[in-house]
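S.K.: With the input below, show me the fold.
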Amino acid sequence: MSAITLKPLAEQTIVITGATSGIGLATARRAAAAGAAVVLVARDGAAAETEADALKANGLRAAGFAADVGDADQVEAISAFAVATFGGFDTWVNNAGVGIYAPLIDTPLADHQALFQTNYWGVVHGSTAAVRHFQSRPGSGALINMGSIQSDFAGPLLGAYTASKHAVKGYTDALRIELLRAKAPISVSLIKPSAIGTPFPQHGRNLTGSKARLPPPLYAPNVVAEAVLHAAQTPVRALTVGAAGRLQVIASTLSPDLFDRLAGFTDLALLDRARPEPSARPDNLDTSTNDGARLEQGEQKGRPFSLYTGAHTHPALAAGLVAVAGLGALAGLKQTLTARAFGKGSRR
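M.R.: Coordinates of the predicted model:
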């Protein structure tokens, strides 16, 4: 296989879909601050351009572009725009996604299909455009697809979303195998966030009649952005963001029957049944909410760090922390042994 050598962020151009909200917005801002040229893609083109202008006003490199990732032609236009604006791109991040809060049996077929058009076909369209671009030029490239911890297990009320994330994982893993077989120098990564404090509940379609929310513990979008940008520079197969999510994946693997029974009660954490919410409110299933760039939601804030994720994205730092902890333990042991020896001597 051809060696995969990814550039430092300051030398990269990065395309990010779903770039005006939550994880995508956090990633775009961090990438630009690190020196990368960023193409912010969203259905709300005005929001994408406004955010790009704000970055450029601070001396950073950015451009906004309006596109619906569910449309293959529009996704090809993203690639052409990146080539025309920055001469190409080095990393493509398929981040755009939508959600539906509803039992599967009550989810209208048209809604289910619309969700897959964005969450699954958007990844297929973006991956195809990215791989074709990488194959047309020398050097390595990074394709980063946004999965979820629900790529590995399921739960109630977000069944359509879960199914789409399972599909994204299957597609991503199969594409990686094919590119390995072809000896293509393309890194293919799947990022699997735990619950993240983004506007997902406000943007998702809600057919339950109760206010939607996310199950705690939550992590901040910047925690995922750090994982994404790590994968943009270091080839990584998959990375789960947040120890809470990793523990759920392990539990679902070790004891699937018990996990299924317990998971059936997670709807209690997904809905606030004391607060009604009309199903007719605006959402982003079929079109943009046109509410501008929003990093986080107002009510549920995520914790700003994950030691588990940091250990994977900063292994040297993790090793240092382990070493410090080890030295601390040795110092404590030495002190205990000295105290015991001194105590024995005084009794003699």
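S.K.: C-alpha from now on. contacts and neighbour counts both.
M.R.: Fine.
S.K.: Check which helices and strands the helix or strand hosting I78 is in contact with.
M.R.: For I78, the host element (DSSP states H and E) is helix 72-86. Judged by 3 or more CA pairs under 8 Å, 6 or more residues apart in numbering; DSSP states H and E, helix 72-86 is in contact with strand 37-42, helix 121-135.
S.K.: next up, for comparison:
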Amino acid sequence: MELTRNQVEAQLASIQDRYLGQDLITAKMLKELKVSGDQVTLKLVQGYPAGAYKDELQAEVIASLKQIGASFVSLQFDTVINAHAVQKTVKRHDGIKNIIAVASGKGGVGKSTTAVNLALALLADGAKVGILDADIYGPSQPRMLGISGQPVSDDGRSLQPMQNHGLKAMSIGFLIEEDTPMIWRGPMVTQALEQLLNDTQWGDLDYLVVDLPPGTGDIQLTLSQKIPVSGAIIVTTPQDIALLDARKGLKMFEKVEVPILGVVENMSMHVCSNCGHVEHIFGSGGGESMAEQYQVAYLGGLPLDIQIREQADSGHPTVVADPHGKIAGLYHEIARKATARLARQSKDYSAKFPTIKIQNV
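M.R.: Predicted structure coming up:
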């Protein structure tokens, strides 16, 4: 049976990428296509780390093309993560394609636990990832990642990031004793954070996840204006008081022109470990209604589960402690949804253009 290019493209247009929410043609994933009789050779490129879903989608494409008469399908399926645009007033960091800020309007909603598990999920899905603990007053990433000791400097000017579970990390917590309070004013905090970002030898990263301090005060606003952020994730819990503050965080990013990748509702429900009864201790549906109100994506909900806390406290967050478990699966879903939304945003083409310098001679 002779196949035409139009037939193949029409079939590809009937296949949806689950996380992009677009078909393969609309998403511009098709990069090469050759049709010879009933044999099809094609190349698809996905713009976000999809992990096991990439294999699932590849199998779906091959099966779908065979349904319309292809006797042989040669499919090259690549992942290419691009750098995406940041605030107009901030220069993108060399070597770091995308900075994703994880923020909350208030403390105690599980933002840091969410941030580290999302970073580890992206890493497990095949991306090059780092995490910057921007909570100068209450750094928690050293404990959550099970990292002790201090970073080394090879040149006396910059620091090598600390690592565990394959994740590159930097935190003020590596430079001070764990029980030492940071009694600093705002300008010192923002300067320290800029140094942690700029003076760390991150190497090449697809994503740097920044665990921001809670709140929406002067420090958070200054940080969001000085750090080149490609997108932000807002973490909240379902109760009204947390949602009030989460809305403020969302509006803050809107004001500084940082795209909101979506809302994560932490502690959505509690499942009794004895009887399996589900109880919405902090209410239900708050994160979804907030996302709907502000027309942003609802990335998913996470349960109030003792294992999440125990695993983070032990230095083995859920995604590495129980990689095939249900909760780790939820973190993977949220990470893929967020980075797929980022992949749909405009790319940063600044590196494509030459720098023009005018000199008097």
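S.K.: Could you get me the TM-score between them?
M.R.: Once superposed, the chains reach a TM-score of 0.38 (TM-score structural alignment, normalised by the length of the first structure), with 183 aligned residues with a CA RMSD of 5.1 Å.
S.K.: before we move on, back to that, winner for burial among the helices and strands packed on helix 72-86 of the first structure?
M.R.: Stretch with highest mean neighbour count among those: strand 37-42 (a mean of 29; mean count of other CA atoms under 10 Å).
S.K.: Pull out the buried positions in the longest helix seen in the second structure.
M.R.: Secondary structure of the second structure per DSSP state H: the longest helix is helix 326-343. For helix 326-343 of the second structure, the buried set under the neighbour-count rule, 16 or more other CA atoms under 10 Å, comprises 327-343.
S.K.: and Q195 of the second structure, how many neighbours?
M.R.: Neighbour count for Q195 of the second structure, taken as other CA atoms under 10 Å: 13.
S.K.: got it, and S164 of the first structure?
M.R.: The number of residues packed near S164 of the first structure is 26, by other CA under 10 Å.
S.K.: okay but it is in contact with F116, surely?
M.R.: Yes - between S164 of the first structure and F116 there is a contact at 6.0 Å, judged by CA atoms under 8 Å.
S.K.: helices or strands up against the longest helix of the second structure?
M.R.: In terms of contacts (3+ CA pairs under 8 Å, 6+ apart), helix 326-343 of the second structure is packed against helix 111-124, strand 260-265, strand 298-301, helix 318-321.
S.K.: counting contacts, what elements does the last one pack onto?
M.R.: Judged by 3+ CA pairs under 8 Å, 6+ apart, the packing partners of helix 318-321 of the second structure are helix 111-124, helix 306-313, helix 326-343.
S.K.: With distance to T79 of the second structure as new columns, can those be given to me in JSON lines?
M.R.: Output for those, formatted as JSON lines (distance: least, CA to CA, whole Å):
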{"stretch": "helix 111-124", "distance to T79 of the second structure": "13"}
{"stretch": "helix 306-313", "distance to T79 of the second structure": "30"}
{"stretch": "helix 326-343", "distance to T79 of the second structure": "11"}
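S.K.: To L243 of the second structure, which of those lies closest?
M.R.: helix 111-124 (13.5 Å; CA to CA).
S.K.: That closest one: which residues count as buried?
M.R.: The neighbour-count check on helix 111-124 of the second structure (16+ other CA under 10 Å) flags 111-124 as buried.
S.K.: Output the contacting helices and strands for that helix.
M.R.: strand 96-103, strand 129-133, helix 141-145, strand 167-171, strand 205-211, strand 231-236, helix 318-321, helix 326-343.
S.K.: Quick one: these as CSV, columns for distance to L42 of the second structure too.
M.R.: As requested, those are exported to CSV (distance: least, CA to CA, whole Å):
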stretch, distance to L42 of the second structure
strand 96-103, 27
strand 129-133, 29
helix 141-145, 41
strand 167-171, 34
strand 205-211, 25
strand 231-236, 32
helix 318-321, 34
helix 326-343, 21
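S.K.: Mind checking the ones you listed for the one nearest to L65 of the second structure?
M.R.: Closest approach to L65 of the second structure among these (CA to CA): helix 326-343, 24.4 Å.
S.K.: Okay, angle between that closest one and strand 205-211 too, please.
M.R.: 110 degrees (axes from the mean of the first three to the mean of the last three CA atoms, to 10 degrees).
S.K.: Give me the angle between helix 326-343 of the second structure and strand 260-265.
M.R.: 160 degrees.
S.K.: which one's the longest helix in the first structure?
M.R.: Max-length helix for the first structure by DSSP H is helix 315-347.
S.K.: Okay, buried residues for that one please.
M.R.: So, applying 16+ other CA under 10 Å, buried residues of helix 315-347 of the first structure: A318.
S.K.: ranges for the strands of the stretch 201-348 of the first structure?
M.R.: Secondary structure of the stretch 201-348 of the first structure, counting by DSSP state E, counting those that start in this stretch: strands at 205-206, 210-212, 238-241, 271-276.
S.K.: Okay, helices next: where are they in the stretch 1-150 of the first structure?
M.R.: All helices of the stretch 1-150 of the first structure, identified by DSSP state H, counting those that start in this stretch, fall at 22-33, 45-57, 72-86, 109-119, 121-135.
S.K.: typo on my end, it should be the stretch 151-300 of the first structure
M.R.: Taking DSSP H, counting those that start in this stretch as the criterion, the stretch 151-300 of the first structure carries its helices at 159-181, 200-203, 221-233, 243-254, 256-263, 267-270.
S.K.: Please consider this matter closed, and thank you.
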